[in-house]
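Asker: A structural model of the following input is requested.
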Amino acid sequence: MIDLDEAAAVLAGRRGGWQAAGLDVGRLTWRDAEAPWPQPLETDRARALDPDSVGIVVSGAGDAVLSVVLFRGGWADVDFLDGADGGGALPASDITSATGFGARLDRWIARAFGSAERAG
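Answerer: Reported below is the predicted structural model:
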């Protein structure tokens, strides 16, 4: 089980660098496992009493977009459009910690935007 609050801290720790590189960073979204179907996405962490996912959307130049939703079970839904030659889903299973999530996140950002330094 991944601690989603720790994963959110990883995302928050990268936000400033991404923004400095010219990326537009959306708000975190949370899904509460106990909410009735269809489970709404919340931007207020306090409204997700039993969070089972945390997500974010990052956008860059040339219509490049990366969407990441991390599930506490250790996998993520990761989709991107790179603005140049397409996009698709990226492999995102067997995530065992917030630190491991951060390392993968850096690779996903590089794949979607080339590198954060060239993103803007």
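Asker: switch to C-alpha atoms for all contacts and neighbour counts from now on
Answerer: Fine.
Asker: got the residue ranges for the helices in the chain?
Answerer: With helices called from DSSP state H, the chain shows them at 4-20, 98-113.
Asker: most tightly surrounded among those helices?
Answerer: Sort the helices of the chain by mean neighbour count, taking mean count of other CA atoms under 10 Å, and helix 98-113 sits at the top with a mean of 18.
Asker: Please generate a structure for the following sequence too, so the two can be compared:
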Amino acid sequence: MDYIIDLNHAAAEIVSRLPAWTAAGLLPGPITWRDEAASWPQRLEVERVVITDPDSVGVFIQSADERNAVNIVLYQGGWVDLDGLVNDVITAECPKIKSAEEFGVVLDAAIACFLDSPPCPFELGATRPLGRFVS
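Answerer: So this is what the prediction gives:
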């Protein structure tokens, strides 16, 4: 796999948004890391220092009532797994990105959808496939 995204910078994008998410009543979980060098099955770790060769970073966020959730994972190869459970509907998106800054855009867009506040390029909770918004 080609490594194009600095996951440490991507983690900083998550960290910078944690206070706003919490203030909005969301329940963000710990930042998780996966180690490319680990034996299969690779475990998710919450301590960056135990990761030798990070290949993903992510965060799981729930609504205050724990009925809705979104899981956002960035892989070093430049794609994001975005999985949401909103209004009892599961949706998924996999945008491709080129930088940690673009990951910040994905985070903001996903949370805007999650909070049902425009603009929302995703259709979390929709019953049709989601469209791309970052090229």
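Asker: what's the TM-score for these two chains?
Answerer: TM-score for the superposed chains, counting by TM-score structural alignment, normalised by the length of the first structure: 0.89, backed by 113 aligned residues with a CA RMSD of 1.2 Å.
Asker: hmm, back to that, nearest to residue 37 of the first structure, of the helices of the first structure?
Answerer: helix 4-20 (20.8 Å; CA to CA).
Asker: after superposition, how close is that closest one to the second structure?
Answerer: For helix 4-20 of the first structure, the mean deviation from the second structure after alignment is 0.2 Å (mean CA distance after the TM-score superposition for the first structure).
Asker: hmm, back to that, CSV please, covering the helices of the first structure and showing distance to residue 33 of the first structure.
Answerer: Shown next, in CSV, are the helices of the first structure (distance: least, CA to CA, whole Å):
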stretch, distance to residue 33 of the first structure
helix 4-20, 12
helix 98-113, 19
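Asker: measure the residue lying farthest from the centre of the second structure to residue 65 of the second structure for me?
Answerer: No residue in the second structure sits farther from the centre than residue 39, which is 23.6 Å out by CA atoms, centre = their mean. Distance from residue 39 of the second structure to residue 65 of the second structure, counting by CA to CA, to the nearest Å: 36 Å.
Asker: about what we covered before: quick check: the aligned residue for the residue farthest from the centre of the second structure in the first structure?
Answerer: When the first structure is aligned by TM-score structural alignment, the residue opposite residue 39 of the second structure is residue 36.
Asker: Next: residue 91 of the second structure.
Answerer: In the first structure, residue 91 of the second structure lines up with residue 88, judged by TM-score structural alignment.
Asker: Count the neighbours of that match for me.
Answerer: Using other CA atoms under 10 Å, residue 88 of the first structure has 11 neighbouring residues.
Asker: Against residue 85 of the first structure, how distant is residue 56 of the first structure?
Answerer: 23 Å.
Asker: ok, now residue 16 of the first structure?
Answerer: 27 Å.
Asker: What of residue 26 of the first structure?
Answerer: Distance of residue 26 of the first structure to residue 85 of the first structure, computed by CA to CA: 23 Å.
Asker: more neighbours, the two?
Answerer: residue 26 (13 against 6).
Asker: what residues are up against that one?
Answerer: 56-58 (CA atoms under 8 Å, 6 or more residues apart in numbering).
Asker: residue boundaries of the strands in the first structure?
Answerer: 24-25, 29-32, 41-42, 51-59, 65-71, 75-81, 87-89 (DSSP state E).
Asker: With distance to residue 99 of the first structure added, can I get the ones you listed in a markdown table?
Answerer: Below are the strands of the first structure laid out as a markdown table (distance: least, CA to CA, whole Å):
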| stretch | distance to residue 99 of the first structure |
| --- | --- |
| strand 24-25 | 20 |
| strand 29-32 | 19 |
| strand 41-42 | 24 |
| strand 51-59 | 15 |
| strand 65-71 | 13 |
| strand 75-81 | 14 |
| strand 87-89 | 21 |
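Asker: Kind regards, and thank you for your time.
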